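>>> this one's structure only:
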């Protein structure tokens, strides 16, 4: 149902499957036959898990039992007994502009050798930070996605929603240099033996560049660079609605998290612009 009717992406389907299988392992009876009492009894077993994980599993169970009830497979809905966990959206990890610049210096130095892997890594970094792409969006780009002279690309993001994202001249140049090394039959911009570069490999590449730049690898991931893209744009005066469009967020509440991250700019704004800041003491 999620695949054919809701149009859920492959990663979403995998997440639902993992959460339902995890719940099934913690139950003594088959998941589809579980009672409300059995579902409530999951809470002590999940006490050590993060609130976000419990919330995700609870949502998966609710969706699953809603489906069983809608299809007439069950007349009741035991998921009604589940308590929604209190969730707090964590602040995203970010890098400051100097740290990002150090990563670019390392990547550019390596790319100067002309080695194909180094050219690829620089192109990946330019698109991650310069366009704010998600990891899956980036590694699955078709070969002709970035075209010379076209300052944007259109892609289908999370949930299949299309959006237009900017491509800087630096990113376009890096992609062009990398594309020259690709074989004629390559269909992906970042190909691999199994199709395209995996998200795991992208994660490894980004962390390796960070380590060379003197940044603790555990602080860096492709998504951290996406957060840096958003935070640094907001600090530069970008409009929140424009940022929502660029990031492909369905709900602006998701984008608003970056207003909490950029606290230094907000404090400075109050100190400089508030009427009392200019009033004599």
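Everything's here; your move. Keep in mind that what you see is a predicted model, and the values were worked out from it rather than measured.

>>> C-alpha only now, for contacts and for neighbours.
Will do.

>>> what's the longest helix in this structure?
As assigned by DSSP state H, the longest helix anywhere in the chain is helix 51-70.

>>> For that helix, buried residues please.
For helix 51-70, burial by neighbour count (16 or more other Cα atoms under 10 Å) applies to 51, 54-62, 64-68.

>>> which of the residues you listed sit farthest apart?
The span of the buried residues of helix 51-70, defined through Cα to Cα, is set by 51 and 68 at 25.7 Å.

>>> mind checking how far residue 145 is from residue 256?
Between residue 145 and residue 256 the computed distance is 29 Å (Cα to Cα, to the nearest Å).

>>> Pull out the buried residues from stretch 233-247.
Of the residues in stretch 233-247, those buried under the neighbour-count criterion (16+ other Cα under 10 Å) are 234, 235, 240, 243, 244, 245, 246, 247.

>>> chain center to that stretch: distance?
16 Å (Cα atoms, centre = their mean, to the nearest Å).

>>> Can you name the residues in contact with it?
With Cα atoms under 8 Å, 6 or more residues apart in numbering as the test, stretch 233-247 has contacts from 132-133, 163-166, 230, 250-252, 255-256, 258-259, 262, 265.

>>> now swap in stretch 163-174 and tell me
Judged by Cα under 8 Å, 6+ apart, the contacts made with stretch 163-174 from elsewhere in the structure are 119, 122-123, 126-127, 130-131, 146-148, 150-157, 245-246, 248.

>>> So residue 211 lies in a helix, does it not?
Yes: the secondary structure assignment for residue 211 places it in a helix, going by DSSP: H, G, I helix; E, B strand; the rest coil.

>>> The closest residue to it other than its chain neighbours - how many residues pack around it?
The shortest distance from residue 211 to any residue other than its chain neighbours is 5.4 Å, reached at residue 217 (Cα to Cα, 6 or more residues apart in numbering). Residue 217 sits with 16 neighbouring residues when counted by other Cα atoms under 10 Å.

>>> got the contact list for residue 217?
Per Cα under 8 Å, 6+ apart, neighbours of residue 217: 207, 208, 210, 211.

>>> Let's have those residues in TSV, adding distance to residue 275.
What follows is the contacts of residue 217, written out as TSV (distance: Cα to Cα, whole Å):
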residue	distance to residue 275
207	45
208	48
210	43
211	45
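
>>> looking at those residues, which has the most residues close by?
Ranked by the number of neighbours (other Cα under 10 Å), the contacts of residue 217 place residue 210 first, at 24 neighbours.

>>> distance of it from residue 178?
Relative to residue 178, and taking Cα to Cα, residue 210 is found at 21 Å.

>>> got another, please set it beside the one above:
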């Protein structure tokens, strides 16, 4: 068996927990990663030159298959770098076949109302649990500010000031951005902060560190189930997508949205215009008066 196998299995465990990846996806990724490991003599320490050889090996395959294999490796190298197994990420050397980008999963405003309804019920009791105050603060920040999961769980305890309606984040690539914080979110964070130990450096502490991304994903999915929404439809990243989509529907400027999301390229942000376009097309197809008219016979 490949020496990469233990790392690959750990990566797939995280994919299952954080992204809710299906069994078929996990099996396909495992096959792709082990196959690539065997083809180039190991992945953990491979450099970009060795990764470039995969393009010729994959040349007989369809574009969608190459895209999947490359996606598996990019995710794997991002995992290695994030977990400290590598200092660099050589995955830029992998091929990028031209494919239409899939639309992100989104939630309707009605779905979001159901989620916040569950939180409101839990906080309406005589003595709400600290876990529910924490959950309230996290969901308000995820949906109200579009934070990434890692950005949320690693927030310093004093990153939000009661008199300042924004925070400064350092996101992907070390890029700093200003994130507006709603009055609702600030109130929720203030209520939770009162329960956080004074000596904690983290807003969401857990043991000797902060809450893990995996635990956050589990909590969000449990909340979705309690709201009557299929857990596979909801994740921290889906709440980030909902934040962006609902802002755009409300008339937000695309450049402002790019800044709030921390996208280096506005092309990444433009995916949300396609989501809105798809919604409008569906609206026309279902609600336009011509829908009920029969087509003329030739």
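Sure thing, it's come through. Everything numeric here is computed off the predicted structure, so don't read it as measured data.

>>> Any idea what the TM-score is?
The TM-score (TM-score structural alignment, normalised by the length of the first structure) is 0.73; 238 aligned residues with a Cα RMSD of 3.7 Å.

>>> Just list the residues touching the closest residue to residue 38 of the first structure other than its chain neighbours, thanks.
Nearest in space to residue 38 of the first structure, with sequence neighbours left out and distances taken as Cα to Cα, 6+ apart, is residue 27 at 7.0 Å. Residues near residue 27 of the first structure by Cα under 8 Å, 6+ apart: 34, 38, 39, 42.

>>> Settle this for me: the last one is touching residue 28, isn't it.
No: contact criterion Cα atoms under 8 Å: residue 42 of the first structure and residue 28 do not qualify, at 10.5 Å.

>>> quick one, which of these two is more surrounded?
Comparing residue 42 of the first structure with residue 28 by neighbour count (other Cα under 10 Å), the higher total belongs to residue 42, at 15 against 9.

>>> Count the residues that sit near the nearest residue to that one once chain neighbours are set aside.
Distance criterion Cα to Cα, 6+ apart; nearest residue to residue 42 of the first structure, sequence neighbours excluded, is residue 26 at 6.9 Å. Neighbouring residues of residue 26 of the first structure were enumerated by other Cα under 10 Å; the total is 15.

>>> The stretch 51-200 of the second structure: strands as residue ranges?
Along the stretch 51-200 of the second structure, counting by DSSP state E, counting those that start in this stretch, strands occupy 166-170, 176-180.

>>> Would you mind giving those strands as TSV with mean neighbour count and distance to residue 196 of the second structure added?
Rendered in TSV, the data for these read as follows (neighbours: other Cα atoms under 10 Å; distance: least, Cα to Cα, whole Å):
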stretch	mean neighbour count	distance to residue 196 of the second structure
strand 166-170	15	19
strand 176-180	16	22
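
>>> out of those strands, nearest to residue 107 of the second structure?
strand 176-180 (21.2 Å).

>>> what does that closest one correspond to over in the first structure?
Using TM-score structural alignment, strand 176-180 of the second structure lines up with residues 162-166 of the first structure.

>>> The matching stretch vs the second structure - mean distance after superposition?
Overlaying the second structure shows stretch 162-166 of the first structure at a mean distance of 0.5 Å from the equivalent residues (mean Cα distance after the TM-score superposition for the first structure).

>>> So which residues of the stretch 101-250 of the second structure form helices?
Per DSSP state H, counting those that start in this stretch, the stretch 101-250 of the second structure has helices spanning 109-123, 130-145, 149-153, 183-193, 213-226, 236-249. These are given in chain order.

>>> Enumerate every residue touching the spatially most central residue of the second structure.
The residue at the geometric middle of the second structure, judged as the C-alpha nearest the mean C-alpha position with Cα atoms, centre = their mean, is residue 237 (2.6 Å). Remark: with contacts taken as Cα under 8 Å, 6+ apart, residue 237 of the second structure is in contact with 148, 149.

>>> hang on, the earlier thing: wait, which of the buried residues of helix 51-70 of the first structure is closest to residue 17 of the first structure?
Checking these against residue 17 of the first structure by Cα to Cα gives residue 60 as the nearest, at 8.7 Å.

>>> Narrow the contacts of stretch 233-247 of the first structure to just the buried residues.
Here the buried ones among these, as counted with 16+ other Cα under 10 Å, turn out to be 132, 133, 163, 164, 165, 166, 230, 255, 258.

>>> Format the residues you listed as JSON lines; extra columns: distance to residue 278 of the first structure.
Below are those laid out as JSON lines (distance: Cα to Cα, whole Å):
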{"residue": "132", "distance to residue 278 of the first structure": "38"}
{"residue": "133", "distance to residue 278 of the first structure": "41"}
{"residue": "163", "distance to residue 278 of the first structure": "43"}
{"residue": "164", "distance to residue 278 of the first structure": "42"}
{"residue": "165", "distance to residue 278 of the first structure": "40"}
{"residue": "166", "distance to residue 278 of the first structure": "39"}
{"residue": "230", "distance to residue 278 of the first structure": "31"}
{"residue": "255", "distance to residue 278 of the first structure": "32"}
{"residue": "258", "distance to residue 278 of the first structure": "28"}
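
>>> just checking, residue 149 of the second structure touches residue 213?
Yes: applying Cα under 8 Å, one finds residue 149 of the second structure in contact with residue 213, separated by 6.2 Å.

>>> okay, now residue 116 of the first structure: neighbour count?
Number of residues near residue 116 of the first structure (other Cα under 10 Å) recorded here: 15.

>>> what residue of the second structure takes the place of it?
Using TM-score structural alignment as the criterion, the counterpart of residue 116 of the first structure in the second structure is residue 130.

>>> for that match, what are its contacts?
Neighbours of residue 130 of the second structure in contact, by Cα under 8 Å, 6+ apart: 192, 195.

>>> now residue 189 of the first structure
When contacts are counted by Cα under 8 Å, 6+ apart, residue 189 of the first structure is found next to 139, 140, 141, 142, 143, 144, 145, 179, 196.
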